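Participant: The following comprises the amino acid sequence and a computationally predicted model.
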Amino acid sequence: MRDDLTQTLYNDFPALYTGMCWGFETGNGWYQIIRCLSISINNIIASASLDPSQFTAVQVKEKFGLLRVYISTTNNAIQDAIYHAVQESSRTCEMCGGPGVQIARGGWMRVSCEPCEAERVRIRRKDTRRYNRRDSGTMEVE
């Protein structure tokens, strides 16, 4: 996730994201899902008069094409909120945030829309051609 989006989440939800070592390991497209989840978790904690310092995110990432959120302490309401965020990620392009579908290619699963997937494939092919040219001893000029 872009640094500015990461910093906004850290600033807006300092108690929730105080213990994350690796930052947000997702594409920018899931920012809104993570933001809504953060608001839900804060509301759950506040409405139950719980200590916010007990509920810190340990890791927020993509795994097997879906959003994964690991919290140090949780309850049923927070687990339900996380479940709904994961379900939303299954139909949201991780790169742009538009409607997406789950794609499994080359051993990797992801949620992508058609334009973002086409761009990803185009860049990957270009990088593969560049790598193959370097490997064969020829030089590429761009």
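Facilitator: Arrived safely.

Participant: From now on I want contacts and neighbour counts done on CA atoms only, so please keep to that.
Facilitator: Noted.

Participant: Strands of the protein, start to end?
Facilitator: For the chain, strands defined by DSSP state E occupy the ranges 24-25, 57-63, 66-71, 101-105, 108-112.

Participant: try this one next to it:
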Amino acid sequence: MKKELDELLCQRYPLIFADRRRSIKESCMGWGFSCGDGWFDLIDTLCERLQFWTDRNGAPQVVAQQVKEKFGTLCFYPREANQTQRGMIYMAEALSARICDQCGRPGQTLVHEHWHMTRCAEHAPVGAITQAAFIAQRKVPGIAP
């Protein structure tokens, strides 16, 4: 994620990203946000809701340990969260499979040279196939999934 967007999230949600300036030996947040700019709005909305739930409902203070892309979807790892907050995180992670990680427009999870990514048609690499097609290609005949 661009430095400006990284800083904006940390400015808006200092309690959630309290570990952002720690060394990578202390917190994976030291690496920053390991995802594309297209998920900025998704992460911003998630953090707004998480902080609202903490402030208004006495929920635990979520502190992000790591925010990254993995297998084409967002992974948001909190230090502590209650069941409702975890539901918010799971929903954002699921939505990321439908949002281009580069621009934020509608997308789908694709595979290109074994790399999984969620992209719109404009940002999809030439030769990328859907995740479902990739999985179907890898199935071995005669072996149950």
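Facilitator: Cool, got the structure. Keep in mind it's a predicted model, so treat the numbers as computed, not measured.

Participant: re the thing from before, tabulate the strands of the first structure in TSV, adding columns for distance to L37 of the first structure.
Facilitator: Listed next are the strands of the first structure as TSV, based on distance: least, CA to CA, whole Å:
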stretch	distance to L37 of the first structure
strand 24-25	13
strand 57-63	11
strand 66-71	10
strand 101-105	21
strand 108-112	18
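
Participant: Quick one: neighbours of the aligned partner of N76 of the first structure in the second structure, just the number.
Facilitator: In the second structure, the residue equivalent to N76 of the first structure is Q83, according to TM-score structural alignment. By other CA atoms under 10 Å, 9 other residues sit near Q83 of the second structure.

Participant: What separation is there between Q83 of the second structure and V62 of the second structure?
Facilitator: Distance, Q83 of the second structure to V62 of the second structure, by CA to CA, to the nearest Å: 12 Å.

Participant: circling back to that earlier point, quick one: which of the strands of the first structure is nearest Y17 of the first structure?
Facilitator: Closest approach to Y17 of the first structure among the strands of the first structure is made by strand 57-63 (5.4 Å; CA to CA).

Participant: so where is that closest one in the second structure?
Facilitator: Under TM-score structural alignment, the match for strand 57-63 of the first structure is residues 64-70.

Participant: Check stretch 86-95 of the first structure too.
Facilitator: The aligned range for stretch 86-95 of the first structure is 93-102, by TM-score structural alignment.

Participant: for stretch 67-79 of the second structure, the distance to its chain's centre please.
Facilitator: 4 Å (CA atoms, centre = their mean, to the nearest Å).
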